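>>> here you go, sequence then predicted model.
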Amino acid sequence: MKRERTPTGRIWRLPLSLLLWGVFSASMFVPAAYAVVRDNHPASQSFFYSGLLGLICVILIGLALGDRTPRYGTLGQLLSLLFAFAILPLFLAIPLQDALQTTSYLNAYFDMVSAITTTGADLFADPGRLTPPLHLWRAQVGWMGGMLMWIAASAILAPLSLGGFEVTTRGEPGRAASGPSMIARADPRKRLIRITAMLAPIYVGLTLTLWVLLLMSGEQSLTALCHAMSVMATSGISPVGGIEGSTSGVAGEALLFLFMFFALSRLTFSSDTTNTAGFRRLETDPEFRIGLLLVFGLPTLLFLRHWIASLEVTEGEDFMLALRAFWGSMFTVISFLTTTGFESADWEEARQWSGLGTPGLILLGLSVIGGGVATTAGGVKLLRVYALYLNGLREMEKLVHPSSVDTVHHADRIQKNGAFIAWVFFMLFAMSLAAISLALAALGVSFEHAIVLSIAALSTTGPLIEFAAETPIKLAELGAVAKGILCAAMVLGRLETLAIIALFTPGMWRNN
């Protein structure tokens, strides 16, 4: 009890939404200091005063609450996530709009929603329009949004059987599983503190490591930092317009490629959400194995497609060209599978080598599949795809032997009704996609562009908007209503439909 009377104890007693507001407010001093170093005093003032104002508001609200902090358990923390993705960008957009001066507040809000949800939809097509402090701020917000999802996966989504954990646990979506996990459910606040202390240093350490490695490969400091943060958060935000604008070449791409594997499975950096010993080893993890199959299998098929077609006219000097094409395909596949959205500098070569005209369907499909459960990646998630794959094997077996006993091995990580729940989520995803596409089409957006925009928002893969369509889509030309719909879609894609349903179900709150 005495610990709760200390200043630190009082801070942790504040609502999670208020703590998040304070953390993001304090983070504004980083671009403010960087702007001073760059001799950009107007931008420095925008970030400094905005951060100071945010901290003052948080302190005053905290003092007003005192010990009357409402307690809503884990569902209350889930509501705080909704606040972070939908309401907090209203505050984060203030310094961006004030420092830029050449954009509307709605555009600034859209950009901050895109960043904090790790979507990375680029509203500002020309990187030269933004100053270095603004580039740093956009990448930093995306990085902090990725860290928030890393921590929330274990501390909030896992206890509620959401975010992909509904496939692996015995609890119903939105409710904690019964059994030993009920002990951990007793104090959600302490669980959040413990998991934050465990995962935040790993996230920061991996980002710093990648930053240093990119610097060693010849990348510029700001570009290396932004790309490191964007890869760890799978936001795809770049201050130079993507990989083609970097100076590190193939070495830099290889480093980014290696660190993208952290978004294929949570077992690459933590086993805190694994409930069985069978899948504590990375080589036996179904998500990681499916990810490897896609990352290496799809480029191989594209490579063989061209190789067989041009077997009679192949020239020896094309060997290096073929290797560049294969590498470009492999990097781009893992980038969009993890919903990062970086395009390899050799991707254009890969398209010409394989004979692909517009690779939109491939990139859209990879983004819909998404990365691993409890990572920063979006999409349907590999574990749900694996559950549907097991169910498909079983159904084919029943077609051959209708009275057979189930011989398809359901992994210990997949519960009995996991495939059914995964199918429900996939249907909700498809219904959300249809509804958003129809809404955009009703506003005058073409059918192709409406589909691309909807998938980009729901899968949190913003670069799809530039690379998946026949012609790049200019977000700045969309109307205010269309931008509002896309903001809602990005929040929905980040939190997922099941979590939103749980928040608006009264029975969940009564039982929480």
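Cool, got the structure. Residues are numbered from 1 along each chain as shown.
>>> C-alpha from now on. contacts and neighbour counts both.
Fine.
>>> state the distance from R10 to T460.
According to Cα to Cα, to the nearest Å, R10 and T460 sit 35 Å apart.
>>> in stretch 382-401, which residues are buried?
Of all the residues in stretch 382-401, those buried under the rule 16 or more other Cα atoms under 10 Å are L382, L383, R384, V385, Y386, A387, L388, L390, N391, R394, E397.
>>> who are the packing partners of the longest helix along the chain?
Determined from DSSP state H, the single longest helix within the chain is helix 188-216. Counting contacts by 3 or more Cα pairs under 8 Å, 6 or more residues apart in numbering; DSSP states H and E, helix 188-216 packs against helix 132-152, helix 221-233, helix 249-259.
>>> give me the angle between that helix and helix 132-152.
Relative orientation of helix 188-216 versus helix 132-152 (axes from the mean of the first three to the mean of the last three Cα atoms, to 10 degrees): 140 degrees.
>>> show me what counts as buried in helix 188-216.
So for helix 188-216, counting by 16+ other Cα under 10 Å, buried means 188-189, 191-192, 195-196, 199, 203, 206-207, 210-211, 213-215.
>>> cool, and stretch 410-424?
Result for stretch 410-424 [16+ other Cα under 10 Å]: buried residues H410, A411, R413, I414, Q415, K416, G418, A419, F420, I421, A422, W423.
>>> how far is that stretch from where the chain is centred?
In terms of Cα atoms, centre = their mean, to the nearest Å, the centre of stretch 410-424 is found 23 Å from the chain centre.
>>> which other residues reach that stretch?
166-170, 274-276, 278-279, 384-385, 387-388, 390-391 (Cα atoms under 8 Å, 6 or more residues apart in numbering).
>>> helix or strand right after the helix or strand harbouring I421?
Assigned by DSSP states H and E, I421 falls within helix 418-442. Where DSSP H and E defines the elements, the next helix or strand beyond helix 418-442 is helix 447-458.
>>> here's the one I want to compare it with:
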Amino acid sequence: MTLRLSQIPLFVQMVLISGLLMYVPAAVALVQNDHFVSRSFFYSGTMVLSVCTLIAIAVHGTRGRTRTVDNLKALFLALALLPAVLALPMYETLGVVPYVDVYFEMVSSLTTTGMTTYEPASMLTDAVHLWRGMVGWLGGLLMWVAAAAVLAPLSLGGFEVTAMGEPGQLDTGQTHMQQARPMKRWSRAAQALLPIYVGLTGALWIMLVVLGDRPIVGLMNAMATLSTSGITTGVGVQNSNSGVAGEMIIFLFLLFALSRSTFSSDTGAVRRNSLLEDPELRLGFLIVMVVAVMLFMRHWFGALSEEDVSDPLAGLKAAWGGIFTVMSFLTTTGFESSEWHVARDWSGLQTPGLILLALAMVGGGVATTAGGVKLLRVYALYVQGLGEMERLVHPNVVLGRKRAGARGLRRRGAVIAWVFFMLFALSLAAVTLLLALAGNSFEEALILAVSALTTAGPLTQVAGEFPIAISSLGPVEKLILCAAMIAGRLEALAVIALISPDLWQK
């Protein structure tokens, strides 16, 4: 059976899996006696499975040797075309909405961005919410597997900072898994990571339900945490019954978005004897604590001017609200703490949205579900900066890589990290310009562009002075954002590698 599946194109396999998953919300809607929604998902899933089965039979045994670039192409097609398939049951359920809206919704979910055109959330049923969350969760799993099976062998997705090969070229210093055939790498990575991903999601779900969340709410929050999509039922973490205790547990599970070494060592990335030596975790904790302290001090001084610092409980709540929210936006999840508003009420000051934008731009760990520039690239630039400052004092010094945490970085890692940062900046400028030309103000265009490219959709609701109504955007603006979300999830270097003729010849 495995051999037969390996002879079916990877993209077709993804569509088959999508069709099977449509039966889950169909069953949920059936239990809730929502027969119309149940039929919509059931018929859509049956149609997708039937068509894909015919395609699989037609192409079975006719394909040649699968190349690594073929899997990279399948990953791109999954992000660009698979949402059109995933949107079928939602379009059938909602009926009167334009197809571009549900396509936008599925692109946002699959890329773990979490933007939504459906506000308030009460207009959607539990089954439709579950479908959005499942697509986001599937997108997170897709990136976990693709990192080991596709991006690492090609020195992309952040691995170009540590790998010996050039970005977009096959790495000569590959691990045993990376030396296998592309489809074998994909199946091995899926078999290794799927139990971990499902197990972590199930564990978090059970904990949240025990703490008082409804099963559907707890499941949505668990899937949103592991995939960093931030997609909930509309209740949000800040309004869920699990309260601060639930936030503390979610905070621990967000650590899996700071470094891949927390759950896997299958990519040949930098390996440490201890997680405390992991540069991404250390830098992530440093950013969280420094930014949270700065926010707390800002609000504390604001409360001091109002002579309202006599309430230590409000201070503790404000501190926790800052720590959790900073961690959430650094991992591009976008949850707000239930105590986030306490700091603002305590001091009367608004939290600058620019800080949240900067956190999302930094992003989480390499080969995780988080978006942004990634912590490892930022760390590579930091190490390079220290070396340049040493040269200012001692011009003839010979810089080594013995500094703690820097031994796994390639010599040109900082240069490639800077190239990626420039590509990210150019992409941000281009998307912002296109959105501004479409009629948005500069502030709205910038927030939308950062949200899409960093896959941190909740920024649109909290980064500006007023929330941005995604439903009010036109079709052209939504398609621009779809392209930006796909480019942000796949990353610019991977897009460039995909159109490189040298890679297609191998």
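Yep, that arrived. Bear in mind the structure is a predicted one, so any value in this text is a computation, not a measurement.
>>> follow-up on the earlier one: of all the helices and strands packed on helix 188-216 of structure 1, which one is nearest F504 of structure 1?
helix 132-152 (19.0 Å; Cα to Cα).
>>> show me what V288 of structure 2 aligns to in structure 1.
With TM-score structural alignment as the criterion, V288 of structure 2 lines up with V295 in structure 1.
>>> brain fart, Y197 of structure 2
By TM-score structural alignment, Y197 of structure 2 lines up with Y203.
>>> contact partners for its match?
With Cα under 8 Å, 6+ apart, Y203 of structure 1 has these contacts: M147, M232.
>>> just S451 of structure 2 next, same as before
Applying Cα under 8 Å, 6+ apart, the residues near S451 of structure 2 are T113, L357, A360, G457, P458, L459, T460.
>>> the counterpart of it in structure 1 and S221 of structure 1, how far apart?
Using TM-score structural alignment, the partner of S451 of structure 2 in structure 1 is A456. Look at A456 of structure 1 and S221 of structure 1: by Cα to Cα, they are 29 Å apart.
>>> aligned partner of Q415 of structure 1 in structure 2?
Aligned partner of Q415 of structure 1 by TM-score structural alignment: R410.
>>> does that match sit in a helix, a strand or a coil?
When classified by DSSP: H, G, I helix; E, B strand; the rest coil, R410 of structure 2 comes out as coil.
>>> please report how far it lies from A121 of structure 2.
Taking Cα to Cα, one finds R410 of structure 2 at 47 Å from A121 of structure 2.
>>> so what's the nearest residue to S229 of structure 2 once chain neighbours are set aside up against?
Among residues not flanking S229 of structure 2 along the chain, T112 sits closest, at 4.0 Å (Cα to Cα, 6 or more residues apart in numbering). Residues counted as contacts of T112 of structure 2 (Cα under 8 Å, 6+ apart) are G136, W137, G139, G140, S227, T228, S229, G230, T369, T455, A456.
>>> when you align them, which residue in structure 1 goes with T112 of structure 2?
Checking TM-score structural alignment: T112 of structure 2 goes with T118.
>>> what about that match, which SS state?
coil.
>>> which residue lies farthest from the center of structure 1?
When each C-alpha in structure 1 is compared with the mean C-alpha position (Cα atoms, centre = their mean), E312 comes out farthest, at 44.1 Å.
>>> all strands of structure 2, in order?
Using DSSP state E, no strands are assigned anywhere in structure 2.
>>> what ranges do the helices span in the stretch 201-350 of structure 2?
For the stretch 201-350 of structure 2, helices defined by DSSP state H, counting those that start in this stretch occupy the ranges 215-227, 243-253, 279-305, 312-330, 340-347.
>>> measure the aligned partner of C57 of structure 1 in structure 2 to V12 of structure 2 for me?
Mapped onto structure 2 by TM-score structural alignment, C57 of structure 1 lines up with V51. Between V51 of structure 2 and V12 of structure 2 the computed distance is 10 Å (Cα to Cα).
>>> now Y43 of structure 2
19 Å.
>>> go on, Q384 of structure 2?
On the measure of Cα to Cα, Q384 of structure 2 and V12 of structure 2 end up 43 Å apart.
>>> may I see the contacts of S451 of structure 2 organised as JSON lines, with distance to W320 of structure 2 added?
Shown next, in JSON lines, are these (distance: Cα to Cα, whole Å):
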{"residue": "T113", "distance to W320 of structure 2": "25"}
{"residue": "L357", "distance to W320 of structure 2": "20"}
{"residue": "A360", "distance to W320 of structure 2": "19"}
{"residue": "G457", "distance to W320 of structure 2": "23"}
{"residue": "P458", "distance to W320 of structure 2": "20"}
{"residue": "L459", "distance to W320 of structure 2": "20"}
{"residue": "T460", "distance to W320 of structure 2": "23"}
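>>> quick one: which of the residues you listed has the most company?
Counting neighbours by other Cα atoms under 10 Å, the top entry in the contacts of S451 of structure 2 is T113, with 36 neighbours.
>>> thought it was touching V450?
No: at 10.8 Å, T113 of structure 2 does not count as touching V450 under the criterion of Cα atoms under 8 Å.
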